[in-house]
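**Q** Below is the sequence, then the predicted model.
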Amino acid sequence: MDTVMQSGRQDMTEAEWQARCDLAALYRITDHFGWTDTIDTHMTVRIPGEPKCFLINNYGDLFDEITASSLVKMDIDGNVYAKDGKFNAAGFTIHSGVYKARPDANCVMHTHTRAGTGVSVLKKGIRPISQDALSVYDDLVYHEYGMPTSQEECDALGVSCQHGNSVVLRNHGLLTVGATIPGALRRMYMLERACEVEVIARSLDEEPAPIEEDVIRQYGERAKQQRANPEYGMTYWKAALRQIEGKGTDWRQ
């Protein structure tokens, strides 16, 4: 694997540094929401002006330890542009597969939450039984389980993500794709909520109250319009930043 040395912030553009700060914040937000799996799972962002390159967590760091400078820069071919940078092999497979297949994608989130993983093992998955589910239902894709570190899985995931941005990785977990970090985060929040409600509903000894098909369709149309807005998720992103301000070390370093 090729390695290009970077000595620090002076060797990167302002756009890259901002992307690093935003991604580090996303890791802190993910930790705040309780979506971590210790050092596993991963979030990435494509570097502005460098479409083949993205940032990923240094493998081994807890999410509340991640800072802008600790993130690892790599490209979709597997080259690493950082001294002593480590990355999760499955993370590279997942994120490079999406970025190769989706030039419009600039952020990818992947989680192993209990609710998300629980729903991922169900044959029927998420049903349109809650407002949370309707927020993602029209954009929902199911991806069959494959060997996480294989080239076949890399290619297959790219194909799946061409059909939707809220993905249930069967027998595995959840994944969301966004043109922006706030967009990917908002999708993940609603997808996680949909999974939580689904798990709760299945534990009750009663069939869920149905939602009329016409309402499902109308809600889906409205959700699609909201997601098409370039500012999608921004209000929630700013609110989440306020939640993590002052918790532990500053991620912007």
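**A** Perfect, thanks for sending it.
**Q** CA only for contacts and neighbour counts going forward, please
**A** Fine.
**Q** burial measure for the nearest residue to His172 once chain neighbours are set aside, as a count.
**A** Leaving aside its chain neighbours, His172 sits nearest to Thr117 (5.7 Å; criterion: CA to CA, 6 or more residues apart in numbering). For Thr117, the number of neighbouring residues by other CA atoms under 10 Å comes to 20.
**Q** do the same with Asp61
**A** 16.
**Q** Contacts for stretch 12-22, please.
**A** By CA atoms under 8 Å, 6 or more residues apart in numbering, the surrounding residues in contact with stretch 12-22 are 9, 45, 47-48, 55, 67-69, 71, 181, 251-253.
**Q** list the contacts for the residue nearest to His172?
**A** With CA under 8 Å, 6+ apart, Thr117 has these contacts: Asn171, His172, Gly173, Leu174.
**Q** go again using 7 Å as the cut-off
**A** Thr117 makes contact with Asn171, His172, Gly173 under the criterion CA atoms under 7 Å, 6 or more residues apart in numbering.
**Q** One more: Val119?
**A** So Val119 contacts Gly125, Ile126, Cys195, Val199 (CA under 7 Å, 6+ apart).
**Q** Show me where the stretch 101-250 of the chain has its helices.
**A** Counting by DSSP state H, counting those that start in this stretch, the segments of the stretch 101-250 of the chain that form helices are 114-120, 131-134, 151-160, 181-202, 213-228, 234-244.
**Q** Below is an additional structure, to be compared with the one above:
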Amino acid sequence: MASRGSVFLRSNRKIILTGSETEEEAIAAAKAPIQIPRFPALKDVHEQRVHMKQKLAAGFRLFAKFGWDEGVAGHMTFRDPEYPDLYWVNYFGQSFSQIRASDLVLCDHSGAIVRGTKTVNKAAFVIHSAIHEGRPDAVCAVHTHSMYGKSFSALGRKLQPITQDSCAFYEDHGLYDDFGGVVYTAEEGEHLKTALGQNKALILRNHGLLTVGQTVDAAIWYFISMERCCKSELIAAAACPNGFDDLKLISHEVALGTRESVGDRQAAHFQFQPMYEQIVKEQPDLLE
């Protein structure tokens, strides 16, 4: 039996696809290197910064495409690769569908604008400054008022391991079981940071979802996946006579093992790439 890793190796079998290639072309094709997905190799902080800004802009465009924008609510941030005490964020009032990489604003943790000429959402500053200060590993943080995330948050409960996808968040998301209004105070930001802990995601009761990641790609993918997991659980519970009590849960051991496969940084990063390529092809101006 072939090893599981053989899918990454070039076969030794010699064939010619009749009608599709010549013998010379077949030989060349058999020698072509296998391209394995890898994290991008960026040569300096400037290239890294541009890359991260483009990824964040793509995230906003995708959220608009999915209908997850809600007026002026919602924000994503990432730490600057050169100045980790500063972070880039969308400016206040700009439609997600129009955000370009060059539109992002650079702020410090006091809320002062370092680069840019537009103001930022005060709630964005309060939430994200607390998260970035409390979680040095959190390069990117994502929060917006998506439909199923905010609907699920009204239940005041965590996601259950009912699908392979939801296992990514098994024992790796928190619940902020309170709602104190729009997040305008530093104290409320501290409460959110405590509730998040060392998890990758947080359900804010009566509010919505928040995710963090070690890359921009991972944080955005976690949000997309978590929103869909909320939708899946709501639909499944609605189809059961006894609601959530009838759901068939994946066992603790299997859920943890599955989380290691589908919920880590590398898996999340690569899950985002097809969506990124799609939205860039559809809306190339986001790279500007």
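**A** Here it is on my side, so go on. Computed from a predicted model, the values in this text were never measured in an experiment.
**Q** sorry, back to before: output the helices of the stretch 101-250 of the first structure in JSON lines; the columns should cover distance to Asp75 of the first structure.
**A** Shown next, in JSON lines, are those (distance: least, CA to CA, whole Å):
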{"stretch": "helix 114-120", "distance to Asp75 of the first structure": "28"}
{"stretch": "helix 131-134", "distance to Asp75 of the first structure": "34"}
{"stretch": "helix 151-160", "distance to Asp75 of the first structure": "14"}
{"stretch": "helix 181-202", "distance to Asp75 of the first structure": "18"}
{"stretch": "helix 213-228", "distance to Asp75 of the first structure": "27"}
{"stretch": "helix 234-244", "distance to Asp75 of the first structure": "26"}
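**Q** per the alignment, Lys123 of the first structure corresponds to what in the second structure?
**A** In the second structure, Lys123 of the first structure lines up with Gly156, judged by TM-score structural alignment.
**Q** how about the strands of the stretch 1-150 of the first structure, start to end?
**A** Under the criterion DSSP state E, counting those that start in this stretch, the stretch 1-150 of the first structure contains strands at 42-47, 50-56, 72-75, 107-111, 140-143.
**Q** Let me have those strands in CSV, adding mean neighbour count as columns.
**A** Putting the strands of the stretch 1-150 of the first structure into CSV (neighbours: other CA atoms under 10 Å) gives the following:
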stretch, mean neighbour count
strand 42-47, 27
strand 50-56, 20
strand 72-75, 24
strand 107-111, 25
strand 140-143, 19
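**Q** can you redo these as TSV with distance to Cys21 of the first structure?
**A** Converted to TSV, the strands of the stretch 1-150 of the first structure look like this (distance: least, CA to CA, whole Å):
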stretch	distance to Cys21 of the first structure
strand 42-47	11
strand 50-56	11
strand 72-75	13
strand 107-111	14
strand 140-143	29
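**Q** Relative to Gln218 of the first structure, which of those strands is closest?
**A** strand 140-143 (16.0 Å; CA to CA).
**Q** thinking again about what came up before, pull out the buried residues from the contacts of Thr117 of the first structure.
**A** Asn171, His172, Gly173 (16 or more other CA atoms under 10 Å).
**Q** returning to that earlier point: narrow the contacts of Thr117 of the first structure to those in strands?
**A** Filtering the contacts of Thr117 of the first structure for membership in strands, criterion DSSP state E, returns Gly173.
**Q** In the second structure, which residues correspond to stretch 96-108 of the first structure?
**A** By TM-score structural alignment, stretch 96-108 of the first structure lines up with residues 129-141 in the second structure.
**Q** For the residue nearest the centre of the first structure, give me its contacts.
**A** For the first structure, the residue nearest the mean C-alpha position is Met109 (1.1 Å; CA atoms, centre = their mean). Met109 of the first structure makes contacts with His42, Met43, Thr44, Leu175, Thr176, Val177, Ala184, as judged by CA under 7 Å, 6+ apart.
**Q** Contacts only, for the residue nearest to it when sequence neighbours are not counted.
**A** Leaving out its chain neighbours, the residue that sits closest to Met109 of the first structure by CA to CA, 6+ apart is Met43, at 4.5 Å. Residues in contact with Met43 of the first structure (CA under 7 Å, 6+ apart) are Ile56, Val108, Met109, His110.
**Q** at 8 Å what do you get?
**A** So Met43 of the first structure contacts Leu23, Leu26, Tyr27, Ile56, Asn57, Cys107, Val108, Met109, His110 (CA under 8 Å, 6+ apart).
**Q** Looking at the alignment, what corresponds to the fourth one in the second structure?
**A** Spelled out, it's Ile56 of the first structure. Looks like Ile56 of the first structure aligns to Val89 there (TM-score structural alignment).
**Q** In this structure the match of Lys123 of the first structure contacts Arg205, no?
**A** Yes - using CA atoms under 8 Å, Gly156 of the second structure is in contact with Arg205, at 5.4 Å.
**Q** which residues are in contact with stretch 109-124 of the second structure?
**A** 72-75, 85-86, 89-93, 103-108, 125, 129, 133, 182-184.
**Q** The match of Ile56 of the first structure and Lys53 of the second structure: what is the separation?
**A** According to CA to CA, to the nearest Å, Val89 of the second structure stands 9 Å off from Lys53 of the second structure.
**Q** Overlap in contacts, these two.
**A** Joint contacts of Val89 of the second structure and Lys53 (CA under 8 Å, 6+ apart) are Leu104.
**Q** circling back to that earlier point, distance to Glu221 of the first structure added to the buried ones among the contacts of Thr117 of the first structure, as a markdown table?
**A** Output for those, formatted as a markdown table (distance: CA to CA, whole Å):
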| residue | distance to Glu221 of the first structure |
| --- | --- |
| Asn171 | 29 |
| His172 | 29 |
| Gly173 | 26 |
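**Q** Brilliant, that's me finished.
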